[in-house]
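[1] My questions are about this predicted structure, shown below with the sequence.
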Amino acid sequence: MEHKMKRIKEKKSKKKIWPWIVGSILALILVFVGTAYYTVHKTMNKINTPLMETSETVEKEQKVITRKDPFSVLLLGVDERENDNGRSDTMIVMTVNPEKKTMKMLSIPRDTRTEIVGYDTEDKINHAYAFGGVPMAMATVENFLDIPLDYYVFINMEGFLKMIDTLGGVTIQNDMELTYGAYHFPEGEVNLNGEEALIFTRIRYEDPRGDFGRQIRQRQVIEAILKKASTPTTILKASDMLEVVGENVRMNFSMKELIQLQGIYKKMDSGIEQIAFEEGSGTRIDDIWYYIPNEEELLKIQSELKEHLQ
């Protein structure tokens, strides 16, 4: 009888303990979720910069991402140094068609000679950012490609390497053996940390393809980052990633649109279709080297992007 009473007391004791355990676990989850929610909103408030706020002269209606409507994004990779506005050494246009489940990516050669909208001159397209920031860069690229640009993403390239290190590095398929100083990148599968990825995407003269080879490597690294960032293990590094993103990225995507964008990206049929300028030529004007696009090829690219955005 005494043994039976002891077992009853133990059961009652366990019944009392379990609510505390469950309550403690729920409390920890709520604290984690609350902290994550606060951190995400804090970061989004920092990086979200609507285009109309970057210049008094620009009045551009903000597009809203939907599940069906196509949209376009200008990716600007900028080297910003002390006492220097920086130049957008990386200019990539991405068009997304959710209904077709397709995405296209076009790298614009940074030395491309074109009209700098709002500056009344023709110059290298990557100078547009130095002259007038994001609004002038977007207006110039819109004019050059004859398509509307709905969104922009600005990345400080020095912070680029921190982002990759936070992800634990990225893996790409290198199509050409390359050496730059002490850095060697063999042909085939290559694992890159942040510093290596930055060097890998900047190589120009060591690649016989010049700036075009650099564009290929930039696209490879961007795709690798997107792929790595969408894996479940990245959630464990979310806090560190948000801190790095907050310091080095500016965009006019809202938090809601980013969530929508992630859902769209996961549904894409295949990776990102690459488009490139291949038929232009180089020339010197006033002792400055420019890339002059082939007119027929430019028209073809414009037409392809317009069709994708319809």
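    Arrived safely.
[2] Only C-alpha atoms from now on, for both contacts and neighbour counts.
    Will do.
[3] Roughly how far does the closest residue in space to residue 112 that isn't next to it in sequence sit from residue 134?
    Excluding the flanking residues, the one nearest residue 112 by Cα to Cα, 6 or more residues apart in numbering is residue 291, at 4.5 Å. According to Cα to Cα, to the nearest Å, residue 291 and residue 134 sit 22 Å apart.
[4] In terms of neighbours, single out the busier of these two.
    residue 134 (22 against 19; other Cα atoms under 10 Å).
[5] For that one, which three-state class applies?
    Secondary structure assignment for residue 134 (DSSP: H, G, I helix; E, B strand; the rest coil): helix.
[6] can you map out the helices along the stretch 1-150 of the chain?
    All helices of the stretch 1-150 of the chain, identified by DSSP state H, counting those that start in this stretch, fall at 2-47, 127-145.
[7] let's bring in a second one:
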Amino acid sequence: MSTDTRGGRGHSPGLAAFLSFLWPGLGQWYAGARRTGLVFALPVLVAAAVAVGWIAQGPESIVLGLLSPGTALTVAVLIGLLGLWRFASMVGSASTAGGRAALRKPGLLAGLGAMTAVIVVTHVAVGGLALSFYNASSKIFTTEPTANASPPPEASENPALLPIATPFATPVTKDARINILFLGIDSSERRTHALTDTLMVVSVDPLTKTAAMVSFPRDIADFPMYSGGTYHGKINALMTDADRHRDKYPDGGLTTLTKELGYLLGVPIHYYAAINLDGFEAMIDRVGGVTINNPTAINDPSYGGWHQPGRIGFQLSKGTHTLDGETALAYVRSRKGVGGNDFERARRQQQLLVALEHKLSDPAMLPNIPGLLDDATRTITTSFPPDRLGDMLQLGRAIGDDQIQRFVLGPPYAQRPPNAADYRLVLDPDRIAALSIKLFGADSRYATTGAAAAP
């Protein structure tokens, strides 16, 4: 005798539809179509079990998972399919319970319409949230093009901002050192081209739970290139220059700059994160500001504002401050007057990056995730793999401030030539080699060639 009998007296089409609205397949089971009920119910049961297991890992795990574009898109599609599945089960169970004629009754149609509206609203809301993660992560996390990929024609005026991933060597193992280049790109509307005024390499050792931050002052010039020869311009213009002269720099702008900084520092750079200062202010405000300890009073009357032209000045007393976005932006951009120069600015940039990392890793920031995603799409582009974000978050929490070594490659690592026509710094190769070995040990390429002087 078949267990999938259709219809039967005493089976309410409305109740059957409502049961399938609550859980697909329940209405069919109620109406006597048990096999069909199992067909509708089992896939939802499997999906629910997976979802419960994911949710049990905590909201942080959910957010990190959704930051992977593939995961976010899969979740959005499944949520949409689940809505269609619920609708099909509702209509099917009502038909099973009362026959097709029941679907023409105004009362049942009104009930189905109301339940369908609830399904549409809830699934669009939840699926839309997953899609927002997908859209944001697709913009933040770049794909992997070829190293000599040409920039699109419409981007030729500002090639330095192209979201190009770096096809470099990846860490050998999960426990191997990770080297990331952070670029602060100043592309305000008053500039005719973008400049990478912040060049900072952050190296994290997962085994020792230590980190090193090395900043390259923007006026470093006359340095040897990894491809041979010498670049006589300043390092903050190299990326734009390389993008505009592909005949000389076939790797393109971002790849050339990243390879070059790794070459100079003595370790391969695995990933990059480009931070556009235009969106930096909003992100700081979104997290409620960041707290820093300013070691030296700053009085820079020549500082120009970000939003308006002209000199507005910037002052900040020595001591602990919680900075809003506008003040934080001034803190990392000001470089003149009392307490200011390029080297101090680089140290402040390192300090603020650590402070922001601490704030973002705070679980209390989870409710701000939607807004932060919106800010991040306008602020950050990175080649860092999203599936390793969880590992980096745990590392960031495990590494204390006293376990972070910070260096700025100004004097004594670089000196101003006595007869230079403009202000520029030339690296001391022996001191750079010694610093590289000190920080990276056998991972440094200088370890095989030796270093002449202590840093």
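    Cool, got the structure. No experiment lies behind these values; they were computed from the predicted model shown.
[8] Mean neighbour count, the helices of the stretch 1-150 of structure 1: which tops it?
    helix 127-145 (a mean of 21; mean count of other Cα atoms under 10 Å).
[9] Take the helices of the stretch 1-150 of structure 1 and write them to a markdown table, including distance to residue 179 of structure 1.
    What follows is the helices of the stretch 1-150 of structure 1, written out as a markdown table (distance: least, Cα to Cα, whole Å):
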| stretch | distance to residue 179 of structure 1 |
| --- | --- |
| helix 2-47 | 35 |
| helix 127-145 | 29 |
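[10] Select, out of the ones you listed, the one closest to residue 256 of structure 1.
    Of all the helices of the stretch 1-150 of structure 1, helix 2-47 sits nearest to residue 256 of structure 1, with 10.3 Å by Cα to Cα.
[11] Map the residue nearest to residue 112 of structure 1 onto structure 2.
    In structure 2, the residue paired with residue 291 of structure 1 is residue 425, using TM-score structural alignment.
[12] Quick check: its match vs residue 197 of structure 2, distance?
    Residue 425 of structure 2 is 15 Å from residue 197 of structure 2, by Cα to Cα.
[13] One more: residue 281 of structure 2?
    16 Å.
[14] Name the single longest strand found in structure 2.
    strand 195-205 (DSSP state E).
[15] Okay, the residue positioned nearest the centre of structure 2 and residue 259 of structure 2: tell me how far apart.
    The centre of structure 2 sits closest to residue 140, judged by Cα atoms, centre = their mean, with a distance of 5.2 Å. Applying Cα to Cα, the value for residue 140 of structure 2 to residue 259 of structure 2 is 21 Å.
[16] before we move on, back to that, who touches the match of residue 291 of structure 1 in this structure?
    219, 220, 221, 410, 414, 415, 416, 417 (Cα atoms under 8 Å, 6 or more residues apart in numbering).
[17] farthest pair in the residues you listed?
    410 and 417 (12.7 Å).
[18] which of the two has more neighbours?
    residue 410 (23 against 12).
[19] I'd guessed residue 179 of structure 2 sits against residue 265; true?
    No - Residue 179 of structure 2 is beyond contact range of residue 265, at 10.8 Å (criterion: Cα atoms under 8 Å).
[20] pretty sure residue 385 of structure 2 is touching residue 141, no?
    Yes - using Cα under 8 Å, residue 385 of structure 2 is in contact with residue 141, at 7.2 Å.
[21] Those two: which is more packed in?
    The neighbour comparison of residue 385 of structure 2 against residue 141 (other Cα under 10 Å) goes to residue 141, with 23 against 12.
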